[in-house]
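> Attaching a predicted model along with its sequence, questions to come.
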Amino acid sequence: MLSLTIVTPTYNEADNIGELLRRLAAAAAAEPDVLVRSVIVDDSSPDGTADRARALGAELSTGTFSVEVLSRAAKEGLGAAYLWAFEQVLGREDPPTHILQMDADLSHDPAYLSDFLREVRAGADLVVASRYIPGGGTPDWTLDRKILSRGGNLYSRALLGSRLTDWTGGFNLFSRELLERIHFETVDATGYGFQIALKHRASVAARRVREIPIVFLDRTEGTSKIPGNTMLRSLLLVVRIRFTRASSR
């Protein structure tokens, strides 16, 4: 039986966490042959995100859907939150067969869960949600934001390879076996550059890679946590990965 853990880092997402968990529960109910667990990784949010998630999780729990809240002592960034959560989840006696990364601000629609699982059942060990293939898009974005994001992804694709079209997105599914094989715990990147570094390593090692189209919607509640220098740091990371790979040949 497939078992899927959905890892969602949070910081001050009390306005979104309830709707997210309700939508996840509905999406999981449509997949009765999959054990789905939502793991909320909260960096000690002062707005009560963790408490809301625990309370609603108890209400939504079923035989195939559950919610777990893992609290961290301090806010250390997206990459650190994911690495810590992966270690916690995969280090258990009965780890899940797959892990899905997902944002908490509802920009990643839980309804896409069925698309991810369709590709898993077809044999994919890496499934990436892409805004840049037919059927995907970013309708809420301004033109300059679209140009910046598209340019950054084309740049990453040119240097790292054409296997993926969306290098910077954070809606990705990995098999447990793939994460263990690439030694995810050694990925050396912080913040949103973590997504690029992890996906690069996974896409090189994956046996079957698939992308699914998604429409990415901007948050309607709360505030963005993306640092202003994210794009520059990500572009520099791509160069580092490219030349590290070249020197190892």
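Received the coordinates, thanks.
> contacts, neighbours, all on C-alpha from now
Noted.
> What about Leu106, how many residues nearby?
Per other Cα atoms under 10 Å, the neighbour tally for Leu106 reads 19.
> repeat for Lys225
Neighbours around Lys225, by other Cα under 10 Å: 11.
> What helix or strand is it located in?
Under the criterion DSSP states H and E, no helix or strand holds Lys225.
> which residues in this protein form helices?
14-29, 49-60, 78-90, 113-121, 143-160, 176-181, 193-205, 230-247 (DSSP state H).
> what about those helices, which gets the closest to Glu211?
Proximity to Glu211 (Cα to Cα) singles out helix 113-121 among these, at 8.6 Å.
> sorry, back to before: okay, the helices of the chain, which one's buried deepest?
Mean neighbour count (mean count of other Cα atoms under 10 Å) peaks for helix 193-205 among those, with a mean of 21.
> try it against this one:
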Amino acid sequence: MSDSLVIIPTYNEKENIEKIIRKVFSLPFLFEILIIDDGSPDGTAQIVKDLQAEFPLLHLEERKGKLGLGTAYIHGFKWALARKHEYIFEMDADFSHNPDDLVKLREACVNGADLSIGSRYVKGVNVVNWPMGRVLMSYFASMYVRFITRINIQDATAGFKCYRRQVLETIPMDKIKFVGYAFQIEMKFTAIKYGFNVVEVPIIFTDRTEGTSKMSTRIFREAFLGVIQMKISSWFRDYKRPL
């Protein structure tokens, strides 16, 4: 068993899933992987099952239907907390997050961060293969989040992260409201409100070359309105850590 678990939600990722699994297991540090598949009709889950005989540290949780990114990660967090993982990662299956950077994110937490974020914007704009319109939308979304929430995170919407166990033990998962794009913002905001040390680690983000993006205007709309709702709700919450 490893002290580090990489959670990868999937929906129709047959083109990428075997390659991403093999890449993570080839890294110099030993990570476990938990795939959470939302009923992919393309056979993603079966590919994972076939690989489990080769990789004992590969785990699969299957859910029926598309239940949302946020609920997939919360499912994975609870799975990890029921075991003894100290470092718990979020990562996409499509290679937009470079698996080599898992080691850097873990090192940041080993060296004092409670939550490390693979940041596209902490040192300029480090995005490859995105159309300019999407780059600008993402960059200004982070500016908007900083303006509304007053958190000093350059890449507020980033989805490549490493949590120390204590962060996920402290955040009440049943109070996390959002399931789409805004989930990533809400988790960072909540961790900061609880006083955890959040560190941005520069990465290069590369858009997927295979498979289909799950982004939609509905997800962006949830994030835009959700940030305001989240900020207002925070005025009425107690963020004291349990003793």
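That came in fine, so what should we check first? All of these numbers come straight from a predicted model, not from anything done at the bench.
> ok, back up a step: may I see the helices of the first structure organised as JSON lines, with distance to Leu106 of the first structure added?
Output for the helices of the first structure, formatted as JSON lines (distance: least, Cα to Cα, whole Å):
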{"stretch": "helix 14-29", "distance to Leu106 of the first structure": "6"}
{"stretch": "helix 49-60", "distance to Leu106 of the first structure": "15"}
{"stretch": "helix 78-90", "distance to Leu106 of the first structure": "16"}
{"stretch": "helix 113-121", "distance to Leu106 of the first structure": "13"}
{"stretch": "helix 143-160", "distance to Leu106 of the first structure": "19"}
{"stretch": "helix 176-181", "distance to Leu106 of the first structure": "25"}
{"stretch": "helix 193-205", "distance to Leu106 of the first structure": "18"}
{"stretch": "helix 230-247", "distance to Leu106 of the first structure": "21"}
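> Which one of those helices lies nearest to Asp42 of the first structure?
Distance to Asp42 of the first structure, taken as Cα to Cα, is lowest for helix 49-60 among the helices of the first structure, at 6.2 Å.
> Determine which residue in the first structure is aligned with Gln52 of the second structure, please.
Superposed on the first structure with TM-score structural alignment, Gln52 of the second structure falls opposite Gly57.
> Now do the contacts for the closest residue to that match other than its chain neighbours.
Once flanking residues are discounted, Gly57 of the first structure sits nearest to Val67: 4.9 Å by Cα to Cα, 6 or more residues apart in numbering. Counting by Cα atoms under 8 Å, 6 or more residues apart in numbering, Val67 of the first structure makes contact with 37-40, 53-54, 57-58, 60-61.
> Distance check, the match of Gln52 of the second structure against Thr168 of the first structure.
According to Cα to Cα, to the nearest Å, Gly57 of the first structure stands 29 Å off from Thr168 of the first structure.
> just Pro213 of the first structure next, same as before
14 Å.
> again with Glu76 of the first structure
19 Å.
> Which one's more surrounded, the two?
Using other Cα under 10 Å, the more surrounded residue of Glu76 of the first structure and Thr168 is Thr168, with 22 against 12.
> give me the number of residues near Asp238 of the second structure?
Asp238 of the second structure: 9 neighbours (other Cα under 10 Å).
> let me redo that: Leu70 of the first structure
17.
> likewise Asp109 of the first structure?
Using other Cα under 10 Å, the number of residues around Asp109 of the first structure comes to 20.
> quick one: what's aligned to it in the second structure?
Asp109 of the first structure maps onto Asn98 in the second structure, by TM-score structural alignment.
> same question, Ser44 of the first structure
Match for Ser44 of the first structure (TM-score structural alignment): Gly39.
> circling back to that earlier point, just to check, the match of Gln52 of the second structure is in contact with Leu21?
Yes. The criterion here is Cα atoms under 8 Å, and Gly57 of the first structure meets it with Leu21 at 7.4 Å.
> Now do the same contact list for the spatially closest residue to Ser138 of the second structure that is not a sequence neighbour.
Of all residues not flanking Ser138 of the second structure in the chain, Thr157 sits nearest, at 7.6 Å (Cα to Cα, 6+ apart). Contacts for Thr157 of the second structure were tallied using Cα under 8 Å, 6+ apart; they are 138, 141-142, 181-182, 184-185.
> 10 Å instead?
Counting by Cα atoms under 10 Å, 6 or more residues apart in numbering, Thr157 of the second structure touches 117, 119-120, 138-139, 141-142, 145, 181-188, 223.
> before we move on, what about Ile176 of the second structure?
Counted by Cα under 10 Å, 6+ apart, Ile176 of the second structure has contacts 70-71, 74, 183, 186-187, 190, 230.
> I'd like these as JSON lines, with distance to Ala108 of the second structure appended.
Shown next, in JSON lines, are these (distance: Cα to Cα, whole Å):
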{"residue": "Gly70", "distance to Ala108 of the second structure": "24"}
{"residue": "Thr71", "distance to Ala108 of the second structure": "26"}
{"residue": "Ile74", "distance to Ala108 of the second structure": "22"}
{"residue": "Phe183", "distance to Ala108 of the second structure": "22"}
{"residue": "Glu186", "distance to Ala108 of the second structure": "21"}
{"residue": "Met187", "distance to Ala108 of the second structure": "18"}
{"residue": "Thr190", "distance to Ala108 of the second structure": "19"}
{"residue": "Met230", "distance to Ala108 of the second structure": "27"}
